[in-house]
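Peer 1: Model the structure of this input:
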Amino acid sequence: MFCNHQVLPMMEVKLRDSPQRLRMSVRLIRGICHPVRIRVLAFLLEHGTLSVKDLQLATGLGQSNVSQHLKKLQAAGLIGMEKVGSFNHYRISHPGIKTLLEQAAHCVEAMPEYGNTGLNRRPVPK
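Peer 2: Modelled structure (predicted):
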């Protein structure tokens, strides 16, 4: 069990058995490892498709900053983009992204800093 929650069936796949799967997992995790990118993903999950301007208004950030985060999310394969007129519209590229963010939230809630001391802290295998 991870984070005191039931492990999803897809988690039964062992990353260490596939170097390619491990590299892809690292790319995905690096893609979301910033609070702004997690917020952008949450807005896209909630609204479906949004323009850069929509995301600027939602995050309170400037166009350049939002665009940089969108490029990183795109490079990680987390979002897709389509041109609508002269505007770029972004959307979540895979339904599993919602599950990934939900599982991360469950893990955070189970952490001692969040008030739950039942988290099983084992050393990370090498």
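Peer 1: from here on, contacts and neighbour counts on C-alpha atoms
Peer 2: Will do.
Peer 1: now the helices for this structure?
Peer 2: Secondary structure of the chain, counting by DSSP state H: helices at 19-32, 35-47, 52-59, 63-75, 96-110.
Peer 1: Asn88 is nearest to which of these?
Peer 2: When these are compared by CA to CA, helix 52-59 sits nearest Asn88, at 6.8 Å.
Peer 1: Tell me which other helices or strands that closest one touches.
Peer 2: If you count contacts as 3 or more CA pairs under 8 Å, 6 or more residues apart in numbering; DSSP states H and E, helix 52-59 packs onto helix 35-47, helix 63-75, strand 87-92.
Peer 1: Using CSV, please lay out the ones you listed together with mean neighbour count.
Peer 2: Formatted as CSV, the helices and strands packed on helix 52-59 follow (neighbours: other CA atoms under 10 Å):
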stretch, mean neighbour count
helix 35-47, 16
helix 63-75, 16
strand 87-92, 19
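Peer 1: nearest to Gln56, of those?
Peer 2: helix 63-75 (6.2 Å).
Peer 1: Output the contacting helices and strands for the closest one.
Peer 2: Other helices and strands packing on helix 63-75, by 3+ CA pairs under 8 Å, 6+ apart, are helix 19-32, helix 35-47, helix 52-59, strand 79-84.
Peer 1: closest one to Gln68 among those?
Peer 2: Closest to Gln68 of these is helix 35-47 (CA to CA; 9.8 Å).
Peer 1: One more sequence to fold, the one below, so I can look at both together:
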Amino acid sequence: MTQPTITSVDVYCSQGDEARRQQHREFCAEVGAVPFPMSEAALALLPALQAIESNFCAGSLHIVMEDGNLDDTCVQYAIDDAVKDGNAEEERIARALAALSYNERVALYSCFVPNDYTADDLD
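Peer 2: Model prediction:
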């Protein structure tokens, strides 16, 4: 028997207490959030991103995980910035993001911001 596919919407709607999860479900329904399938590699990276989520706006991953610039050039910029800043954890995460496909990055990003990307944005 195969495991059900976990999606970005599943992850987004599983965060917080029940009231918060309900708000997330209503928001996803309202904006028509696309349930991007999560690969095992993306799911494996999720806890590390959740641990530093409050620092997205100030850290090396800002342009990727806060602004949603998921192309290879922006991910490489995040790696270079983390190296320059001496932030080993953000460098490790950025390198792991670089190893993901663009579509995997879209799914992972959508766990945090479920209404920025549509199926038309995938490669």
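Peer 1: Would you pull the TM-score for this pair?
Peer 2: For this chain pair, the superposition-based TM-score is 0.39 by TM-score structural alignment, normalised by the length of structure 2; 80 aligned residues with a CA RMSD of 4.3 Å.
Peer 1: could the helices and strands packed on helix 52-59 of structure 1 be laid out in CSV, adding distance to Gln20 of structure 1?
Peer 2: Below are the helices and strands packed on helix 52-59 of structure 1 laid out as CSV (distance: least, CA to CA, whole Å):
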stretch, distance to Gln20 of structure 1
helix 35-47, 24
helix 63-75, 16
strand 87-92, 22
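Peer 1: To Lys98 of structure 1, which of those lies closest?
Peer 2: Checking those against Lys98 of structure 1 by CA to CA gives helix 35-47 as the closest, at 7.0 Å.
Peer 1: Other residues contacting the closest one?
Peer 2: For helix 35-47 of structure 1, the surrounding residues in contact (CA atoms under 8 Å, 6 or more residues apart in numbering) are 31-32, 50, 55, 58-59, 69-70, 73, 90-92, 98, 101.
Peer 1: Nearest to Val108 of structure 1, out of the helices and strands packed on helix 63-75 of structure 1?
Peer 2: Among those, the nearest to Val108 of structure 1 by CA to CA is helix 35-47 (13.6 Å).
Peer 1: of all the helices of structure 1, which lies closest to Lys83 of structure 1?
Peer 2: helix 52-59 (11.3 Å).
Peer 1: could you measure Tyr90 of structure 1 against Gln103 of structure 1, distance?
Peer 2: To Gln103 of structure 1, Tyr90 of structure 1 is 23 Å away according to CA to CA, to the nearest Å.
Peer 1: mind listing the helices for structure 2?
Peer 2: Counting by DSSP H, structure 2 has helices at residues 8-12, 18-31, 40-52, 72-85, 88-99, 102-110.
Peer 1: closest one to Met81 of structure 1 among the helices of structure 1?
Peer 2: Checking the helices of structure 1 against Met81 of structure 1 by CA to CA gives helix 63-75 as the closest, at 8.0 Å.
Peer 1: now the closest one against helix 35-47, angle please.
Peer 2: Relative orientation of helix 63-75 of structure 1 versus helix 35-47 (axes from the mean of the first three to the mean of the last three CA atoms, to 10 degrees): 80 degrees.
Peer 1: Okay, angle between helix 63-75 of structure 1 and strand 79-84 too, please.
Peer 2: On the basis of the same axes, to 10 degrees, helix 63-75 of structure 1 is oriented at 120 degrees to strand 79-84.
Peer 1: now what about helix 63-75 of structure 1, what contacts it?
Peer 2: Helix 63-75 of structure 1 has contacts (CA under 8 Å, 6+ apart) with 31-32, 36-37, 52-53, 55-56, 79-81.
Peer 1: Let me know the angle separating it from helix 52-59.
Peer 2: For helix 63-75 of structure 1 against helix 52-59, the angle between stretch directions is 100 degrees (the same axes, to 10 degrees).
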